[in-house]
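Engineer: Any chance you can model this:
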Amino acid sequence: MTPSPNTPKAYWKKNLKYLLILLLIWFAVSYGAGILFKDTLDTVRLGGFPLGFWFAQQGAIYVFVILIFVYVWLMNRLDKKHGYDE
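Structural biologist: Next up is the predicted model:
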C-alpha cells in the first residue's frame, strides 16, 4: 500500500529519497572524481592544475555547496506540496 501524497509518511519518504540521491551525487564527485578516476582526470587541466587534483581539493566542496542549495529548493517545493510551508 502506497501512502497518499499528503501524509507525513509520504513527506518523509520523499525527503529521504532526496537525501539519498544528493548524497550519492556528492559521494560520486568526491570519491569518484577525486580518488577513483583521478589518474584519468589528471590528463585534463583546469586553471593550470590537473582536473583530478582540482576535484579532490576544490570541486567536491563546490559540488557540496551547490547540492545544499538544490536540497533547499527541493524541500521548499516538497513543503508547499504537503502544506508545511510558512
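Engineer: going forward, measure contacts between C-alpha atoms and count neighbours the same way
Structural biologist: OK.
Engineer: In this structure, where's the longest helix?
Structural biologist: When the chain is parsed with DSSP state H, its longest helix is helix 60-82.
Engineer: Please state the offset of that one from the chain centre?
Structural biologist: Put simply, helix 60-82 sits 8 Å off its chain's centre (CA atoms, centre = their mean, to the nearest Å).
Engineer: and for stretch 49-67, what are the contacting residues?
Structural biologist: For stretch 49-67, the external contacting residues (CA atoms under 8 Å, 6 or more residues apart in numbering) are 22, 26, 29-30, 33-35, 37-46.
Engineer: List the buried residues of that stretch.
Structural biologist: Buried residues in stretch 49-67, counted by 16 or more other CA atoms under 10 Å: 50, 51, 52, 53, 54, 55, 56, 59, 60, 64, 67.
Engineer: For the comparison step, fold the sequence that follows:
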Amino acid sequence: MNEAPASQRDPVVRRHWRRTLVLTLSLLLVWLAVTVVTSLMPGTLNQWRFMGFPLGFYFAAQGALLVFLAIVAVHTVLMNRLDRRYREERKSAGQV
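Structural biologist: Reported below is the predicted structural model:
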C-alpha cells in the first residue's frame, strides 16, 4: 500500500531527475555568485578595468545581465540534450 509509484522506482527516471537537479542547482549557484559578487564586492572589482570602465560598474550595468542570459541559454541547451538522452534511454529500455 505504501509502495512508491512506478515512475519513482524506475532507475532511468531517477537518473534523469538527479541530472536535472544537478544542472539546475549548478546554474543557480552561478547566478548567486554573480549576484553576490557584483553587489557586495564592487570596490574589489573596480581595481580592474574592462573596456575602459571599472569592472564593478561594468558588471552592475551590463555584465551581470549578460551572464544571466547566458545561464538561461546554457540551461535550455543542456536540458534539451538531457531530455533527448532520457528519451533514448527509455526507448532502449523498452519503456516508450
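Engineer: now what about the TM-score between them?
Structural biologist: Overlay of the two chains. TM-score (TM-score structural alignment, normalised by the length of the first structure): 0.79; 80 aligned residues with a CA RMSD of 2.0 Å.
Engineer: Residue 37 of the first structure maps to what in the second structure?
Structural biologist: Using TM-score structural alignment, the partner of residue 37 of the first structure in the second structure is residue 41.
Engineer: now swap in residue 56 of the first structure and tell me
Structural biologist: In the second structure, residue 56 of the first structure lands on residue 60 (TM-score structural alignment).
Engineer: I'd like to know how many residues surround the counterpart of residue 72 of the second structure in the first structure.
Structural biologist: Counting by TM-score structural alignment, residue 72 of the second structure corresponds to residue 68 in the first structure. Residue 68 of the first structure has 13 neighbouring residues, counting by other CA atoms under 10 Å.
Engineer: Spit out the contact partners of residue 68 of the first structure.
Structural biologist: By CA under 8 Å, 6+ apart, residue 68 of the first structure has no neighbours at all.
Engineer: distance of it from residue 81 of the first structure?
Structural biologist: 20 Å (CA to CA, to the nearest Å).
Engineer: At the geometric centre of the first structure, which residue sits there?
Structural biologist: Geometric centre of the first structure, nearest residue: residue 22, 2.8 Å, by CA atoms, centre = their mean.
Engineer: What strand or helix carries that residue?
Structural biologist: According to DSSP states H and E, residue 22 of the first structure maps onto helix 8-27.
Engineer: and what of residue 44 of the second structure?
Structural biologist: Using DSSP H and E, the secondary-structure element containing residue 44 of the second structure is helix 42-45.
Engineer: Show me what that helix packs onto, helices and strands only.
Structural biologist: Applying 3 or more CA pairs under 8 Å, 6 or more residues apart in numbering; DSSP states H and E, one finds that helix 42-45 of the second structure makes contact with helix 55-58.
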